[in-house]
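# Show me the folded form of this:
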Amino acid sequence: MNRTTLSLIAGTTALAAVTGFAALTQPDAPDARAGAEAAAQLPVERTSVLCPAPSMSDIAETSYTSFTPVTKGTGSGGEAALLSAARQSADGPAAGKEEGRSGGKQDGAQAGKPVLRAKEPGKPVTGDSSGAEAPALVGTADGRFAPGWTVQETTEVAAGTGRGLQGVNCTAPGTDFWFPGVSTAADRTDYVHLTNPDDSAAVVDIELYGKDGALKSEVGEDLTIKPHSSEPVLLSTLTDEEQPGLTVHVNVRSGRVGAAVQALDDRIGGDWLAASADPSGSLVLPGIPKDATSVRLVAFAPGDADADLKVRLASPSGLITPAGNETVHVKGGMTAAVDLGDVTRGEAGSLVLTPTDRSVPVVAAVQVVRGKEGKQESAFIPATRPVGTRATSADNREKGGTLSLTAAGPAATVKVTASAGSEGGTPVSKTYTIKAGTTQDIEPPVPAGLKGTYALTVEPVSGGPVYGARTLTVTDGGVPAFTVQTLPDDRGTVAVPDADEDLSVLQR
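Predicted coordinates:
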């Protein structure tokens, strides 16, 4: 082992233990597999999340819920806190593109005072804000609070564009995000929120792809997001073309950001659109509400190759092919949109997309509408990673929640745990079996003696991969307001390989 190899192992081990987002993979060779088997799964020691500014409405009411599952091997120290990300005006093109909010406006919250601070793992902590001045938040957790730390931002808007229930899981900063399902149509007001948590500026490109390929836009290039700031960029200012089905690619040239799209509709409310899972030949979009009156699939193939996808619905009884929409053809570099109507027909369902022949990486999301004309609400479900080792939903109430679990392949058994309540209650766990190729809607278990809100953790026990989503519903003035959040693996642990000292390298 030479000096370079020793340094690489040490650096990789430190990165995995500190950031919470690193994953170690090895080539598929016998020696590599042996090394992977010897690697220890250890809790991450530090986690970061970013929450976008929740609303531009003066009548918005926003709640935040922070939760860390209890994880073995974490020790007794650490903390988790959310602080305001002080917005600053940017000299670059991102500044001043928003309507109803100035890019140079400073946050009302004190930048150094935590908006929310966790008290102990296993028990949620909540906070709230009102109106249009609530800032974007930057969160950091370390020690025993880091593994699986989840923060949910939920906003109720009683009237106006985007009225209804809007929810988003605060996400880790990154450098590459795909958002199929955005729109620049006249009845939509879509913003991509970019939050920079670091001490140096981030440089970002926002690319738009429609049914005929890339939309020309020099305005979306080289956007500078200043340190510790957040900028909402109105997508309709980046192009003159009005298209209802677009894909946004956020490509970070320098630094890192958190990214989420707020999609607001004049007629059917609005919600947050989280980034799709990384491009893949097969995708699962879990948790379509059984009473959905309209489901619209939007898919995009990032490369030059065309993708032909088989469309199936994982229902409670098995995989079903929607009549008239058996396949979808996605041209390379172009966005395809398909209206599936009321595809669930009163039953739980999740979309499963697989290649008809050769596998071509794609990203995808669905827009879901509930309710009847005049009293409708909408939400988005992106393709997501499987639950993996464990996934968490932070904001759950005694009523109005549905947990959807999908076994797209083999059958699976999962354990679902309801945490203690934020103001009291005793945790409860239940085990469920999900049959192969099906989706099961579960009324989530509720902590005994619940007071306040609580968290749900989902842990596969046996069987194949499980995909999940949680739907939260509120009826306001006869409108079935709702929001859906997927449940990907919380990445609370990382594989850290064993590494022995080899002092002989110092003599070489």
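# okay, CA-based contacts and neighbour counts for the rest of this
Fine.
# Phe482: what secondary structure?
strand (DSSP: H, G, I helix; E, B strand; the rest coil).
# Looks like it contacts Asp476 (just checking).
No: in this structure, Phe482 is not within contact of Asp476 by C-alpha atoms under 8 Å, at 10.1 Å.
# what are the ranges of the strands in the stretch 1-150 of the chain?
Assignment of strands within the stretch 1-150 of the chain using DSSP state E, counting those that start in this stretch yields the ranges 40-43, 46-51, 61-67, 80-84, 114-117, 125-130, 137-142, 150-157.
# And those strands: which comes nearest Gly332?
For the strands of the stretch 1-150 of the chain, the distance to Gly332 is smallest for strand 46-51, at 31.8 Å, taking C-alpha to C-alpha.
# For the closest one, which outside residues touch it?
By C-alpha atoms under 8 Å, 6 or more residues apart in numbering, the residues outside strand 46-51 that reach it are 17-21, 136-143, 146-147, 149, 151, 153, 169-173, 195, 197, 258.
# got any residues that touch both of Phe482 and Asp476?
Common neighbours of Phe482 and Asp476 (C-alpha under 8 Å, 6+ apart) are Gly164.
# Please say which of the two ends up with more neighbours.
Phe482 (26 against 15; other C-alpha atoms under 10 Å).
# To check against the first, give me the structure of this:
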Amino acid sequence: MNRTTLSLLACATALAGVTAYAAFDPPPASGASQAKAAAELPVQRTGLLCPAPSFSDIAETSYTSFTPVTKGTDAGGKATLQAATETDSASSDGSGSSGKSKKGGKDTEPPLKPKEPGTPATGDASGAEAPALIGTADGKYAPGWTVQQTTEVAAGTGSGLQGVTCAPADTEFWFPGASTAEGRTDYVHLTNPDDSAAVVDIRLYGKDGAIKSEVADGITVQPHASEPVLLSTLTDERETDLTVHVTVRSGRVGAAVQAQDDTGGGDWLAPAADPAGSLVLPGIPKDATDVRLIAFTPGDDDADLKIRLAAPDGTITPAGNETLHVKSGMTTAADLGAVTRDQAGSLILTPADNSVPVVAALRVVRGTGAKRETAYIPATAPVGRRATSADNSAKGTTLALTAPSATATVKVTASAGSEGGSPATKTFTIKAGTTQNVEAPVPSGLRGTYALTVESVSGGPVYGARTLSATEEGVPGFTVQTLPSDRGLVSVPQADQDLAILQK
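Predicted coordinates for the structure are as follows:
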């Protein structure tokens, strides 16, 4: 067998191995011949990481695990969640078995045991001792596996509702919207799922550019461990708007920023979409009292962006905020105020001239004075083939969908309830350039919480976000999670035998 044949076999093996972990499914290929050349297969293994939920002794955290039913999966498999730094886990593999693990000499039960695909599983934890979680799923549990972590803090720094969708490990993350200003307590949580240590660098960029730090390089995250890093310990500078860039020298980690304010609540800031010339930030609550856009360009060129708001009746330009100039290597912010004016809205950023890659996020405030709460909306990827959102309730859930460039049709399915209820489905058409807060389906006979899956049916790309609301004592607690692809399917090119290659 010659070297060419060996190379081709190695290539085919590598492509098949893509299904072994939760790979992101790219946009459909253009052209009939390309579409026929690839097969859509369910991923065979998914890894998720959840940060430690809170430092507050009065925090109450709920977890929801859900896997949508996906055709073509293996009959077997299991899903497991375990505390970071621990060795055993509770699992669901059809046998009903569960385990527990030890940390600091104490037994630690994982917060939940995932159920069969199609049915959410829920669990909870209290106080500041709840650990970060490391999750893995394979077989029928892997495609689209989603875990939501939602925490309610009744008082103190970061009070209100804080939510995050647990995410896979990676090697690079962007977080525009963090801060080291007075009254802010922001941590970047780093979680290592692997058997060897990870080495991480953290770069901070303020309004004047890169911020020097003696301690932000070479941070070691031990195997199966989580490390919260307080941003204000990395620099003496107090910056209202920061962009945090996390890069991994060796290994891989999960990363999320916990942004907390002494008086204005707080939330998790999920990683923004990779730098791009055009960005979509979906699902601004219609009653937002203040919206702040934070943007950063990592390249050598400045960026000039057009700012547009996709509302229910079409796209408009916010008065006084038609464009944003983003200097290279510097974090830039713009106050948009109550930009949605009691209508659903999503922000669309496009190049005003030459396309320059940027990252961006929104800081969104509801309420006023002492009754304020804050959430964050990072720029995100489109729904793609399917996106999944867990931990929804009959009241308090808002699903926002936007089609920035072309009219699109989507199918939204509500799963069975975690404690009972039958699935329900609705189809929606989202007109080009609009955002709609759709009336999402609710399971009939619902008991407990449920999951929503959003599937693209036809038309242009769709972006989505889910808002959870829970007002307590007049304070409008809320949290927003965007809805990129749930990574349930991967395109694997088909290969045909060609014996002629042996003659070359």
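# rewinding a little: rebuild the strands of the stretch 1-150 of structure 1 as CSV, extending it with distance to Thr453 of structure 1.
Output for these, formatted as CSV (distance: least, C-alpha to C-alpha, whole Å):
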stretch, distance to Thr453 of structure 1
strand 40-43, 26
strand 46-51, 19
strand 61-67, 8
strand 80-84, 18
strand 114-117, 15
strand 125-130, 8
strand 137-142, 20
strand 150-157, 12
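# would you list every one of the helices in the stretch 201-350 of structure 1?
Counting by DSSP state H, counting those that start in this stretch, the stretch 201-350 of structure 1 has no helices at all.
# how about the strands in it?
Using DSSP E, counting those that start in this stretch, strands in the stretch 201-350 of structure 1 cover 202-210, 213-214, 223-225, 229-234, 246-254, 258-265, 270-273, 283-288, 292-300, 307-315, 318-320, 327-330, 335-341, 349-355.
# Give me the aligned partner of Arg253 of structure 1 over in structure 2.
Residue correspondence to structure 2 (TM-score structural alignment): Arg253 of structure 1 is matched to Arg249.
# Run a quick neighbour tally on its match.
Counted with other C-alpha under 10 Å, Arg249 of structure 2 comes out at 16.
# and if you look at the one 5 residues further on?
Neighbourhood size, Gly254 of structure 2 [other C-alpha under 10 Å]: 24.
# So what's the residue count around the residue nearest to it when sequence neighbours are not counted?
Once flanking residues are discounted, Gly254 of structure 2 sits nearest to Ala169: 4.3 Å by C-alpha to C-alpha, 6 or more residues apart in numbering. Using other C-alpha under 10 Å, Ala169 of structure 2 has 20 neighbouring residues.
# Repeat that for the one 4 residues further on.
The burial count assigned to Phe173 of structure 2 is 20, neighbours taken as other C-alpha under 10 Å.
# Alignment lookup: Gly210 of structure 1 to structure 2.
So Gly210 of structure 1 corresponds to Gly206, using TM-score structural alignment.
# Check Ser183 of structure 1 too.
Using TM-score structural alignment, Ser183 of structure 1 pairs with Ser179 in structure 2.
# and if you look at Lys72 of structure 1?
Aligned partner of Lys72 of structure 1 by TM-score structural alignment: Lys71.
# residues contacting that match?
Contacts of Lys71 of structure 2 by C-alpha under 8 Å, 6+ apart are Pro42.
# how close does Arg312 of structure 1 get to Gly77 of structure 1?
When distance is defined by C-alpha to C-alpha, to the nearest Å, Arg312 of structure 1 is 47 Å away from Gly77 of structure 1.
# An error on my part: the question was meant for Leu403 of structure 1.
For Leu403 of structure 1 relative to Gly77 of structure 1 (C-alpha to C-alpha), the value is 32 Å.
# between these two, who's got more neighbours?
The neighbour count for Leu403 of structure 1 versus Gly77, taken as other C-alpha under 10 Å, is higher for Leu403 (24 against 9).
# residue in structure 2 matching that one?
With TM-score structural alignment as the criterion, Leu403 of structure 1 pairs with Leu399.
# Find me whatever residue is spatially closest to its match, sequence neighbours aside.
Closest to Leu399 of structure 2 by C-alpha to C-alpha, 6+ apart is Arg466, at 4.7 Å.
# Next, count neighbours for the one you found.
Neighbours around Arg466 of structure 2, by other C-alpha under 10 Å: 24.
# go on, Asp339 of structure 1?
Neighbour number of Asp339 of structure 1 under other C-alpha under 10 Å is 14.
# coming back round to it: and the residue nearest to Gly254 of structure 2? What does it align with in structure 1?
That one, Ala169 of structure 2, aligns with Pro173 by TM-score structural alignment.
# Confirm for me that that match is in contact with Gly258.
Yes: in this structure, Pro173 of structure 1 is within contact of Gly258 by C-alpha under 8 Å, at 4.4 Å.
# Touching both of the two, which residues are there?
Common neighbours of Pro173 of structure 1 and Gly258 (C-alpha under 8 Å, 6+ apart) are 50, 196.
# residues touching the match of Leu403 of structure 1, list them.
283, 437-440, 464-467.
# Can you tell me the closest non-neighbouring residue to Thr150 of structure 1?
In space, Thr150 of structure 1 is closest to Phe67, 5.4 Å off (C-alpha to C-alpha, 6+ apart).
# Kind regards, and thank you for your time.
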